[in-house]
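Asker: Provided below for reference: sequence and predicted model.
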Amino acid sequence: MIRGIRGAITVTSDSEHEILDATEELLIEIIKENQLDAEQVAQALITVTNDITSTFPAVALRRFPGWSYVPVTCAQEIPVAGSLPLCIRFLLTVNSDKKQADIKHIYLREAKKLRPDLSLTRESQSS
């Protein structure tokens, strides 16, 4: 089966260091919670809000062993008025035998506001 894994995280400022560290933090959680291996990942789409311009978050993925062959694209989110600022979002397309309901979508920091239904489910499962 092909599944999508979503995730998002926020940063407090548009700095290369913070963007790469936050991207790495999000990917670590996605990998851990979904027992994911790079060989399962068909592609990664990363979007950022228009206030993130210091670096490509995809650079952080290259720090992970085996992820250098995963196709990655970075794009800008639609700048909707009132949307969550300084946000990095992931959509990973993966090969998995898991049911859709068993995929763990990860929302960290202020990004928990984007999908409180999934964030609450995730938090209650890890308690």
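Answerer: Nice, thanks for sending it over. Numbering: from 1, shown residues only.

Asker: from here on, just use CA atoms for contacts and neighbour counts.
Answerer: Noted.

Asker: what number of residues are in the vicinity of Y107?
Answerer: By other CA atoms under 10 Å, the residues close to Y107 number 26.

Asker: want to compare, so here's the second one:
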Amino acid sequence: MVRGIRGAITIDANTDKEITEASSELIQVLIEQNQIDPDTVAQVLFTVTEDVTAAFPAKVLREFPGWSLVPVVCAQEIPVPGSLPMCIRVLITVNTEVKQDQIAHAYLRDAIKLRPDLTLTNGQ
């Protein structure tokens, strides 16, 4: 079964350090909560709002053991007026037998506003 694991996090400043640290935190939470084995991952898609330009969030996956061969892409989101600023989103496509309602999505910091109904982390 192929499932999508979603997450998002906001940053305070458009810097390489902020983007890298926030992306790493988000990925770490998703890996731990869902016990993701990189061999089961088909792809990882990162998107960012138009005000996040200092670094590619995807580069953090190089730091996680076993993740260097997983296909990863970054994209900029459609700049919809009134959307949540300074936001990094991720979608991990994984092969799993876990039921849809048992997937642990993570919306951290101000990103909890995006999908408070989905997050199991309660905005950590």
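Answerer: Received, thanks. What you see is a predicted model; the values in this text were computed from it and never measured.

Asker: can you give me the TM-score here?
Answerer: Once superposed, chain against chain, the TM-score is 0.96 (TM-score structural alignment, normalised by the length of the second structure); 122 aligned residues with a CA RMSD of 0.9 Å.

Asker: what segments of the first structure are strands?
Answerer: 2-10, 41-48, 72-76, 87-95, 106-107 (DSSP state E).

Asker: and the helix ranked longest in the first structure with strand 41-48, angle?
Answerer: With secondary structure taken from DSSP state H, the first structure has its longest helix at helix 16-34. Between helix 16-34 of the first structure and strand 41-48, the angle comes out at 140 degrees (axes from the mean of the first three to the mean of the last three CA atoms, to 10 degrees).

Asker: what packs against helix 16-34 of the first structure?
Answerer: strand 2-10, helix 58-61, strand 106-107 (3 or more CA pairs under 8 Å, 6 or more residues apart in numbering; DSSP states H and E).

Asker: got the ones you listed as JSON lines, with distance to P71 of the first structure columns?
Answerer: Converted to JSON lines, these look like this (distance: least, CA to CA, whole Å):
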{"stretch": "strand 2-10", "distance to P71 of the first structure": "15"}
{"stretch": "helix 58-61", "distance to P71 of the first structure": "10"}
{"stretch": "strand 106-107", "distance to P71 of the first structure": "20"}
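
Asker: which of the ones you listed sits most buried?
Answerer: Most buried of these, by mean neighbour count (mean count of other CA atoms under 10 Å): strand 106-107, with a mean of 26.

Asker: next, the mean deviation of that strand compared to the second structure.
Answerer: For strand 106-107 of the first structure, the mean deviation from the second structure after alignment is 0.5 Å (mean CA distance after the TM-score superposition for the first structure).

Asker: what's next to that strand, contact-wise?
Answerer: R6, G7, A8, I9, L26, E29, I30, L114, R115, L118, S119, R122 (CA atoms under 8 Å, 6 or more residues apart in numbering).

Asker: which single one of those residues is nearest to P85 of the first structure?
Answerer: In terms of CA to CA, no member of the contacts of strand 106-107 of the first structure lies closer to P85 of the first structure than I9, at 10.4 Å.

Asker: residue contacts, that closest one?
Answerer: A22, T23, L26, C87, I88, R89, Y107, L108, R109, E110, A111, K112.

Asker: okay, now I19 of the first structure: neighbour count?
Answerer: 28.

Asker: repeat that for T47 of the second structure.
Answerer: 21.

Asker: surely it and C74 touch.
Answerer: Yes. The criterion here is CA atoms under 8 Å, and T47 of the second structure meets it with C74 at 5.6 Å.

Asker: if we can go back for a sec, how close does the longest helix of the first structure sit to the second structure?
Answerer: Mean for helix 16-34 of the first structure is 0.4 Å (mean CA distance after the TM-score superposition for the first structure).

Asker: lovely, talk soon.
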